[in-house]
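1. Got a predicted model here, sequence first, then my questions.
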Amino acid sequence: MNTYVTVLKKYATFSGRARRQEYWMFSLIHFVIIVILSIIGFSADIAWLAGLYSLAVLLPALAVTARRLHDTDRSGWLILIGIIPLVGAIILIVFLATEGKPEANPHGPNPKLAPAF
C-alpha cells in the first residue's frame, strides 16, 4: 500500500525512474480497487464510481508507466505503442516487465541504489 501512495504523491512526475516493484504493485492495487468499485457500483446502481476513480488516477498511472520505461532506458513516449491492437499491448508489457538498467542512465540513477525518500 505504501508503494501505491508513493505513486500518488508523484502525481505528475514523468521524469526519473521507477522500479518494477513500484509499477506492478501500483497496477495490482489499482486493479483491485477498480474491481471492488465496479462490484459496489453495479450492486448499488452507481456504476460511474469506477470510471470516476479511473479518471482520477489516469495521470499518476501514465507517469509511473513513463518512469518504468525510463528505468529500462526507453522513452516514456513508448506508452503510445499500446495503441496498436494486441501487438502493442504485448510489446508494452514486455518492456514494463524487463529489468531496469543497473547503471545510471540519462533519466537518473538506479532506483534500487538510490536512497528512499
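-> Cool, the structure landed.

2. CA atoms for contacts and neighbours, from now on please.
-> OK.

3. ok, I81 touching I93?
-> No - with contact defined as C-alpha atoms under 8 Å, I81 does not count as touching I93 (10.4 Å).

4. Use this one as the comparison:
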Amino acid sequence: MEWYLKVLKNYAVFNGRARRTEYWMFFLFSAIISIILSILQSIAGLDNVLTLIYGLLTLLPNLAVGARRLHDSGKSGWWLLLCLIPFIGTIILIVFFCLDSEEGDNRFGGNPKE
C-alpha cells in the first residue's frame, strides 16, 4: 500500500525514476481496486460508473509512474505512446516496464535503488 500511496502523492511528477516495485505495486493495487469496484457495480446495478470515475482519477498517476518507470530503464517517457498501437505496442511497453534499472545515474536522475 505504501507504493500505491507514493505514486498518488507524486501524481503529476513526470521527471525522475521509478523502480519496478513502485510501478508494479501501483498496477496491482489499481487492478484490485478496479475489480472490487466492478463487483460493487454489478451488485448495485450501476453501469460502469465507479470504474470510469476511478480510471479517470488515476489516469494522470498512471501516466506519471509509467514515464518514470521508462526513465529508470533509460527510455524517454514518450515511449508511452506505443500503447496507441493495438496489441503490439502494449507488449513492447510491458517488456520495457520489466527491464531492470540502469546502473548508477542516467540522464533522468539518480538510481532509485540507492
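-> Thanks, I have the structure now. What you see is a predicted model; the values in this text were computed from it and never measured.

5. TM-score of the superposed pair?
-> TM-score of the superposed chains, computed with TM-score structural alignment, normalised by the length of the second structure, equals 0.97; 113 aligned residues with a C-alpha RMSD of 0.6 Å.

6. Give the residues shared as contacts by I81 and I93 of the first structure.
-> By C-alpha atoms under 8 Å, 6 or more residues apart in numbering, I81 of the first structure and I93 have no common neighbours.

7. Leaving out sequence neighbours, find the closest residue to R69 of the second structure.
-> Leaving out its chain neighbours, the residue that sits closest to R69 of the second structure by C-alpha to C-alpha, 6 or more residues apart in numbering is A18, at 4.7 Å.

8. what's the distance between the one you found and L8 of the second structure?
-> Counting by C-alpha to C-alpha, to the nearest Å, the gap from A18 of the second structure to L8 of the second structure is 13 Å.

9. higher neighbour count, those two?
-> The residue with more neighbours, out of A18 of the second structure and L8, is A18; 24 against 18, by other C-alpha atoms under 10 Å.

10. For W3 of the second structure, list the residues it contacts.
-> 21-22, 25-26.

11. one more time with 7 Å, if that's ok
-> Residues counted as contacts of W3 of the second structure (C-alpha atoms under 7 Å, 6 or more residues apart in numbering) are 22, 25-26.

12. Likewise for I91 of the first structure?
-> By C-alpha under 7 Å, 6+ apart, I91 of the first structure has no neighbours at all.

13. which element is it on?
-> helix 87-97 (DSSP states H and E).

14. so how far is that helix from its chain's centroid?
-> 13 Å (C-alpha atoms, centre = their mean, to the nearest Å).
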